[in-house]
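J.: Quick one: sequence and predicted model below, then my questions.
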Amino acid sequence: MNKRVEDQIIEFIKERNWEQFHTPKNLSIAIGAEVGELLECFQWKTDKEIDDMIDTNDTQAVADEIADIYTYLISLCRSMNINLDEAVINKLGKNNQKYPVEKSFGNSKKYTEL
């Protein structure tokens, strides 16, 4: 993770005295709300419309919602003393066990169905 970005997020929150509101519960709810806003960027669009959005680089609204999710995710990890990089690496190891290449290559089934 880019510490410079994480430091900027933390500084932004501290400058506004928002740490008092950044409980794990509140941050989890905020992440869910932002995911809903991300989904709205795609709601009712056809695959062609989404491809056109990508081709014309009209992705700012999507980028903004992803940034909001990332910001809250960083804050949630910080509030729960979770190292995000370590958590991702650990989860990738678990997923590697659940989804061995020889069973999951080109397959979208859940690991319980492989």
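T.: The structure has been received and is ready for your questions.

J.: drop to CA atoms for contacts and neighbour counts, all remaining ones
T.: Fine.

J.: any idea how far Lys94 is from the residue of the chain positioned farthest from its centre?
T.: Distance from the C-alpha centroid of the chain, by Cα atoms, centre = their mean, peaks at Glu102 (27.9 Å). As defined by Cα to Cα, to the nearest Å, Glu102 lies at a distance of 16 Å from Lys94.

J.: Next up, a structure to set beside the first:
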Amino acid sequence: MSSVSELTLLVREFAQARDWERFHTPKNLAMALAGEVGELLAELQWLTPEQSATVMNDPELGPRVRAEMGDVTIYLVRLADVLGIDLVEAATDKLEDSARRYTVEAARGSAAKISD
């Protein structure tokens, strides 16, 4: 599988087969997504920057990070499906907006936030 739309269909079918659609409100999905992001953060929390950069080489931590990223992706895809948002389009629009706000000249090498 390689596309967001294919994954969206799989996640939708998974929820439908279990009659979970009634629980998949935007609020509930956003809360579940936040919880899964927290679990991903917990896997990386005490690592040094160097350790976090090579976490996938760790035979114990790597698979856990991958699994948590899978959970985050599933909930984000499901939330987008329920809200009727095309994730690729939303991300592309956001990148275009960020490119206008964070020009190469103004932002190169800086992590400073640029206000609107």
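T.: Sure thing, it's come through. None of the values given here were measured: they were computed from a predicted structure.

J.: where does the TM-score land?
T.: Superposed pair, TM-score by TM-score structural alignment, normalised by the length of the first structure: 0.88. Supporting alignment: 113 aligned residues with a Cα RMSD of 1.9 Å.

J.: what does Gly70 of the second structure align to in the first structure?
T.: Alignment note (TM-score structural alignment): Gly70 of the second structure maps to Ala67 of the first structure.

J.: What's the local residue count around its match?
T.: 13 (other Cα atoms under 10 Å).

J.: Average offset of the helix or strand hosting it relative to the second structure?
T.: Per DSSP states H and E: Ala67 of the first structure is located in helix 60-79. Here the mean offset of helix 60-79 of the first structure against the second structure after fitting is 0.8 Å, by mean Cα distance after the TM-score superposition for the first structure.

J.: Next, the angle helix 60-79 makes with the very next helix or strand once past that helix.
T.: On the C-terminal side of helix 60-79 of the first structure, the closest following helix or strand by DSSP H and E is helix 84-98. Orientation check (axes from the mean of the first three to the mean of the last three Cα atoms, to 10 degrees): helix 84-98 of the first structure against helix 60-79 gives 100 degrees.

J.: related to what we said a few turns ago, in the helix holding Ala67 of the first structure, what's buried?
T.: Residues of helix 60-79 of the first structure classed as buried by neighbour count (16 or more other Cα atoms under 10 Å): 62, 65, 68-76, 78.

J.: residues in contact with that helix?
T.: 6, 9-10, 22-24, 27-28, 30-31, 34-35, 37-38, 41, 83-84 (Cα atoms under 8 Å, 6 or more residues apart in numbering).

J.: can we see that at 10 Å?
T.: 1, 5-6, 8-10, 13, 19, 22-42, 53, 81-84, 87 (Cα atoms under 10 Å, 6 or more residues apart in numbering).

J.: Cross-check the contact I'm expecting between Gly62 of the second structure and Thr54.
T.: Yes - using Cα atoms under 10 Å, Gly62 of the second structure is in contact with Thr54, at 8.7 Å.

J.: between the two, which one's more packed in?
T.: A direct count of neighbours by other Cα under 10 Å for Gly62 of the second structure and Thr54 places Gly62 higher, at 15 against 10.

J.: Cool, thanks, talk later.
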